[in-house]
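Student: Mind looking at a prediction? Sequence and model below.
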Amino acid sequence: MILKHIILGFIFGISMSFISWIVGMIINSILMKTAYYKKLSNLNFIKSKSLNKNIGIKYFKWIVKNTFFKFFNQKIKLENRNTDLTVIRNEMTISEISHLIGFIFVTIFAIYKSIDVGILFGLIMMIPNVLMNLYPLLLQQENKRRIDKMMKRKTKNCS
């Protein structure tokens, strides 16, 4: 019974995480039209570089850059030094907020399933959710901080 909950919870978590990407994009496109979106675009959950390192964001970044995930969002790419950083930062914000919405969406389902099926099922559901929504969100935030530094340097050099 426990093994069944682990396997089914993991499979359900993966399925819900994929669905949450679509839900995140839809809700994000609605939120973009609100005044509240500006506040959302400057979220920063983990400011510490060492904490990002300790939770493995560096390894996650390597996985994204060197596997099929690199084909998912082609708009977030630095082609050369003349690339418009503002456009890339906006695309990162869209991705970040979509993943945040997706993470919350799956978390709500995981809480419901913890009550309905069992706590183990809900906890196992959160593993794919963390890997498919929370880590991409944190990676986008780290990348946005790097882009902000680059933009600041660029404006300093132009002055």
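Tutor: Thanks, I have the structure now.
Student: rest of the way, CA atoms for contacts and neighbours
Tutor: OK.
Student: So for this structure, the centremost residue is which one?
Tutor: Centroid-nearest residue in the chain: L137, 2.3 Å away (criterion: CA atoms, centre = their mean).
Student: how close does it get to K61?
Tutor: L137 sits 11 Å away from K61, going by CA to CA, to the nearest Å.
Student: next, the one to line up against it:
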Amino acid sequence: MTLKYLISGLILGISTSFISWIIGMIVNSILAKTKFYKKISNLNFISNKAFNKYIGLNYFKWIVKNTFFKFFNQKIKVENKKTDLTEIRNEMTLSEISHLIGFIFVTFFAIYTSVTKSYLVGLAIMVVNILMNLYPSLLQQENKRRINKLIKRNIKTGTNNAFN
């Protein structure tokens, strides 16, 4: 019975997480037109590199870079020296906030499922939710910090390209 709940929770978690990506994009496009969006576009949950490493964000980054996930958001890619870092940062912000919205959506769903079905199903949904929504958001925050350093350096030199 426990294995049945775990498997159904994992399947439900994967499907809800994919659905949450769409919901996140829709809600994010609505939020982007508000003043509130500017406030949430500079979120920084974990600024400590050691803690990022401790929770396995480096492994997650490797998975994203070396599997089919690298094909998901092609706008977040430095292709040549003329790449506009501000544009990439904006795309990272869109992705980050969409994933956070998705994370919140699936979290409510997991809580509801824990109460109505089984806590084990809800727990399995949350594990998938963390991997498919929270970690991508944390990775975008880390990448934005790196991009911000490059943008600040480039402001001093008078450019906004990737490799100066």
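Tutor: That came through fine. Remember, predicted model here, so these are calculated numbers, not experimental data.
Student: Superposing both, give me the TM-score.
Tutor: Scored against TM-score structural alignment, normalised by the length of structure 1, the superposed chains reach a TM-score of 0.98; 159 aligned residues with a CA RMSD of 1.0 Å.
Student: I figured the residue nearest to the centre of structure 1 hits L100, correct?
Tutor: Yes - using CA atoms under 8 Å, L137 of structure 1 is in contact with L100, at 6.4 Å.
Student: Identify the residues contacting the aligned partner of the residue nearest to the centre of structure 1 in structure 2.
Tutor: Superposed on structure 2 with TM-score structural alignment, L137 of structure 1 falls opposite S137. For S137 of structure 2, the contact set (CA atoms under 8 Å, 6 or more residues apart in numbering) comprises 95-97, 99-100.
Student: is it fair to say S137 of structure 2 lies in a helix?
Tutor: Yes - according to DSSP: H, G, I helix; E, B strand; the rest coil, S137 of structure 2 belongs to a helix.
Student: Now do the helices in structure 1.
Tutor: Secondary structure of structure 1 (DSSP state H): helices at 2-31, 37-40, 49-54, 57-66, 85-116, 119-129, 135-158.
Student: which residues are in contact with the shortest one?
Tutor: So the one you mean is helix 37-40 of structure 1. 31, 97.
Student: returning to what we had before: buried only: go through the contacts of S137 of structure 2 for me.
Tutor: Taking 16 or more other CA atoms under 10 Å as the criterion, what is buried in the contacts of S137 of structure 2 is 95-97, 99-100.
Student: who touches L120 of structure 1 in this structure?
Tutor: Taking CA under 8 Å, 6+ apart, we find L120 of structure 1 in contact with 2, 5-6, 9, 114.
Student: swap the cut-off to 10 Å and go again
Tutor: Contact analysis of L120 of structure 1 by CA atoms under 10 Å, 6 or more residues apart in numbering lists 2-3, 5-6, 9, 110, 113-114, 126.
Student: cool, and I115 of structure 1?
Tutor: 109, 121-122.
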